[in-house]
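> please find the sequence and the predicted model below.
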Amino acid sequence: MLVNILINTCFYLPGPEIKVTEGSDVTLPCNIAGNIESKRFMWKKDGQKEVYVFDSGLYSGQSLTGQSDQFKGRVSHFSGELKNGNASIKIRNTKVTGLRVPHGLS
């Protein structure tokens, strides 16, 4: 009998509050040790709304669905930096939302 085991590492990174002028772009930083090109990480608003997901080369807006409408077409990751553990995202044209973001890596 074969048993599949999926291990997820979830964590919350409370960082300093980032203030940004509405309508401008902002980078939300997140750095993890090691190469994360074959990993999955996600950013969520209030633990519910999906801001952005990266999963082994697939990502929100490209192949993955489920991203909250309020973030569609406005969020990207730094693809050239994944090998360095950079899971930061850039949000363009920010809106007033009070974004607090938990992260997960698996």
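In hand now; what should we look at?

> please count neighbours and contacts with C-alpha atoms only from this point.
Fine.

> and the residue sitting nearest the centre point of the chain, how far is that from His77?
Closest to where the C-alpha atoms of the chain average out (Cα atoms, centre = their mean) is Trp43, at 3.4 Å. For Trp43, the distance to His77 equals 11 Å [Cα to Cα, to the nearest Å].

> who are the packing partners of whatever helix or strand the residue nearest to the centre of the chain lives in?
Using DSSP states H and E, Trp43 sits in strand 40-45. On a contact count with 3 or more Cα pairs under 8 Å, 6 or more residues apart in numbering; DSSP states H and E, strand 40-45 meets strand 49-55, strand 103-105.

> want to throw those strands into CSV with mean neighbour count and distance to Thr27?
Shown next, in CSV, are the helices and strands packed on strand 40-45 (neighbours: other Cα atoms under 10 Å; distance: least, Cα to Cα, whole Å):
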stretch, mean neighbour count, distance to Thr27
strand 49-55, 23, 13
strand 103-105, 18, 14
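
> for comparison:
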Amino acid sequence: MFPLMNELFLQSSFRPLSVLVFHLLLTHSQSQSQLIGPSQPIVATVGDDVILPCHLDPAEDVGTMILEWTRPDLKPIYVHMRRAGQDLVDKHPSYIGRTSLFINELKHGNISLKLSKVKLSDGGTYHCFIPKLDKRSSVELVVASGAASSPVISLSGTDSNRGAVVLECESKGWYPEPEVLWLDGEGNLLSAGPTETVRGPDDLYTVSSRVTVEKRHSNSFTCRVQQNKTNQTRETEIRIPGRNYMFLQF
């Protein structure tokens, strides 16, 4: 009888201990997990569909958990929400009908967001969040206009005393705002005046810049307009042999 009682006592003693150990291991596992987003901004062009990556590492089934995508600069801040296995429509009006998760990937801890028909206004920092695990990550989305024009170079003026001409360069349809560079025939940067920037009602930028070039320079000059975040570049070359000039666009 006593051995049986001892065995029952040991079983009853170890049961809460095993439960405690299990909870400790679970808590430790959750504390070690991380939500991983991209280290570099995601670049998209207006009208494209884009994926904002976010996944749990190590992988864990999050299909029944509350999942949130937000943009802190918006009101309301919610871009996409999923609760009790259902996507909610209570979010910022701009994103209604344009966001979705990869349902079959939730069991692998992948809560990446698909954003359809990207708009200029979609550019910003997004947060993916799992409240139960208290895990959060961020994704920066940069949206390019896709409508940037090749620069147009014109002869803006001359200085006969210095044997110099003033060239003006203009390019339209940029977003985000680009920078303007002038280069000589050897690819060296030229000192130019400040870039003038105008933002239109469509939120697209028009930029222009002037440079004075003298006889000591080569007869070939390039206006380059570039946006480093979106990896967009447009450039036009002008050649000035004597009094004649022509344009080469790229």
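Arrived safely, thanks for sending. These figures come from a predicted structure and were not determined experimentally.

> any idea what the TM-score comes out to?
TM-score for the superposed chains, counting by TM-score structural alignment, normalised by the length of structure 1: 0.77, backed by 93 aligned residues with a Cα RMSD of 2.2 Å.

> could I get the helices and strands packed on strand 40-45 of structure 1 as a markdown table with distance to Ser38 of structure 1?
Formatted as a markdown table, those follow (distance: least, Cα to Cα, whole Å):
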| stretch | distance to Ser38 of structure 1 |
| --- | --- |
| strand 49-55 | 7 |
| strand 103-105 | 11 |
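
> and those: which comes nearest Thr94 of structure 1?
Distance to Thr94 of structure 1, taken as Cα to Cα, is lowest for strand 49-55 among those, at 12.3 Å.

> distance between the closest one and the chain's centre?
A distance of 5 Å separates the centroid of the chain from that of strand 49-55 of structure 1, by Cα atoms, centre = their mean, to the nearest Å.

> among the helices and strands packed on strand 40-45 of structure 1, which is nearest Ile89 of structure 1?
The nearest among these, by Cα to Cα, is strand 49-55 at 8.0 Å.

> for that closest one, which outside residues touch it?
38-45, 59-60, 64, 66-68, 71, 75-76 (Cα atoms under 8 Å, 6 or more residues apart in numbering).

> so which bit of structure 2 is the strand holding Trp43 of structure 1 matched to?
With TM-score structural alignment applied, strand 40-45 of structure 1 matches the range 66-71 in structure 2.

> check stretch 79-91 of structure 1 too.
Counting by TM-score structural alignment, stretch 79-91 of structure 1 corresponds to 103-115 in structure 2.

> show me which positions of that stretch end up buried.
106, 108-113, 115 (16 or more other Cα atoms under 10 Å).

> and the match of strand 40-45 of structure 1, how far out from the chain's middle?
17 Å.

> run through who's touching it.
77-84, 111, 113, 124-132.

> returning to that earlier point: quote the end-to-end distance of the match of stretch 79-91 of structure 1.
First-to-last residue span, stretch 103-115 of structure 2, Cα to Cα: 15 Å.

> same thing with stretch 103-120 of structure 2?
One end of stretch 103-120 of structure 2 to the other measures 27 Å (Cα to Cα).

> which residues sit against it?
Contacts with stretch 103-120 of structure 2, where a contact means Cα under 8 Å, 6+ apart, come from 44-57, 59-63, 67, 69, 98-102, 128, 143-145, 175.

> one more pass at 6 Å, please.
Contacts to stretch 103-120 of structure 2, defined as Cα atoms under 6 Å, 6 or more residues apart in numbering, come from residues 46-56, 59-63, 98-101, 143.

> out of the helices and strands packed on strand 40-45 of structure 1, the one nearest Pro14 of structure 1 is which?
Taking these one by one with Cα to Cα, strand 103-105 is closest: 9.6 Å.

> name the helices or strands packed onto that closest one?
Packing contacts for strand 103-105 of structure 1, counted by 3 or more Cα pairs under 6 Å, 6 or more residues apart in numbering; DSSP states H and E, involve strand 9-11, strand 40-45.

> try it again at 10 Å.
With contacts defined as 3 or more Cα pairs under 10 Å, 6 or more residues apart in numbering; DSSP states H and E, the packing partners of strand 103-105 of structure 1 are strand 9-11, strand 40-45, strand 49-55.
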